[in-house]
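S.K.: Need a 3D model of the sequence below.
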Amino acid sequence: MEQKIMYSDTQCAKNIDAVEDALYVLGGKWKLRIVIALISGHNRFNELQRIIKGISARVLSNELKQLELNGLAKRVVQADKTPVVVEYVPTEYAETLKDVVAALADWGQKHKKKITSHE
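M.R.: Predicted structure coming up:
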């Protein structure tokens, strides 16, 4: 039998606040998808647009700017190359999301199995 985790009212409120803060940064349709693509090694704008199905160039550009402001992505311009190469790289801070992404992906796979197995 699974042990039930109980939080005090104070801890519950702190958890809610912390999750709200995380969702503020990572929420929306695209941000987490972009972070996943970045930490998976997709760094060029067109590559990101290709791997993230359905995102427009304008939306991707805006979302990358937001991720930069929140310290999760860094825009790197390699002006010494011809043509100039622009890449977006995940910051060390973004790398801290790897375990969160792995746990969320694991839960998502289990959930999909659960709802499609007709138990």
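S.K.: Please count neighbours and contacts with C-alpha atoms only from this point.
M.R.: Will do.
S.K.: Skipping its backbone neighbours, what lies nearest the residue most central in space within the chain in space?
M.R.: In the chain, the residue lying closest to the centroid (Cα atoms, centre = their mean) is Leu32, at 2.4 Å. Spatial nearest neighbour of Leu32, chain neighbours left out: Leu26 (5.5 Å); criterion: Cα to Cα, 6 or more residues apart in numbering.
S.K.: Could you tell me how far Asp21 is located from Asn15?
M.R.: To Asn15, Asp21 is 10 Å away according to Cα to Cα, to the nearest Å.
S.K.: And this one, please, so the two structures can be compared:
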Amino acid sequence: MDVTIVTQEVQHAPTEDRRSCDAVNSVLNRVGDKWSVLLVMSLAHGPCRFNELKRRIDGISQRMLTLTLRGLERDGLVKRTVFATVPPRVDYELTPLGHSLRKPIEALGNWAFDHYECIVAARAEFDAKL
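M.R.: Got it, this is the predicted structure:
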């Protein structure tokens, strides 16, 4: 098939196909960033308070933790519960939808652990060629 023809087909893809791509991109932008992945993994073991999450996730700023938790809550993956105590206590936990994301994230994490040495070797080989 001619490259020109393929390009024309992509440019004139039906609106429904574009909407499907937009939908997938929207979801992957949320669940594909490193902070969201680390939060889902941290919350997989049960509810957790904000400061405990901050201690568990090395390198995350308070602002980034807040923004990521809000995004996950907005997308229905995390539930925020405020307890009327002094001072107020706030717990975060995965929703059923959030728990359904655990398996794919754990699979990706396992793949990364299993292939880390191969990736490091490939990087070194690539860098040596430069």
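S.K.: Just give the TM-score of the two.
M.R.: The TM-score (TM-score structural alignment, normalised by the length of structure 1) is 0.74; 104 aligned residues with a Cα RMSD of 2.4 Å.
S.K.: re earlier: what do we get in structure 2 for the residue nearest to the centre of structure 1?
M.R.: Counting by TM-score structural alignment, Leu32 of structure 1 corresponds to Val37 in structure 2.
S.K.: Make sure that match is indeed in a helix.
M.R.: Yes. Residue state for Val37 of structure 2 (DSSP: H, G, I helix; E, B strand; the rest coil) corresponds to a helix.
S.K.: Please pull up the equivalent of Leu97 of structure 1 in structure 2.
M.R.: Aligned by TM-score structural alignment, Leu97 of structure 1 pairs with Leu101 of structure 2.
S.K.: Next, the contact list for that match, please.
M.R.: Contact analysis of Leu101 of structure 2 by Cα atoms under 8 Å, 6 or more residues apart in numbering lists Val40.
S.K.: and with 10 Å instead?
M.R.: Leu101 of structure 2 sits next to Val31, Val37, Val40, Met41, Ala44, Leu77, Leu94, Thr95 when contact means Cα atoms under 10 Å, 6 or more residues apart in numbering.
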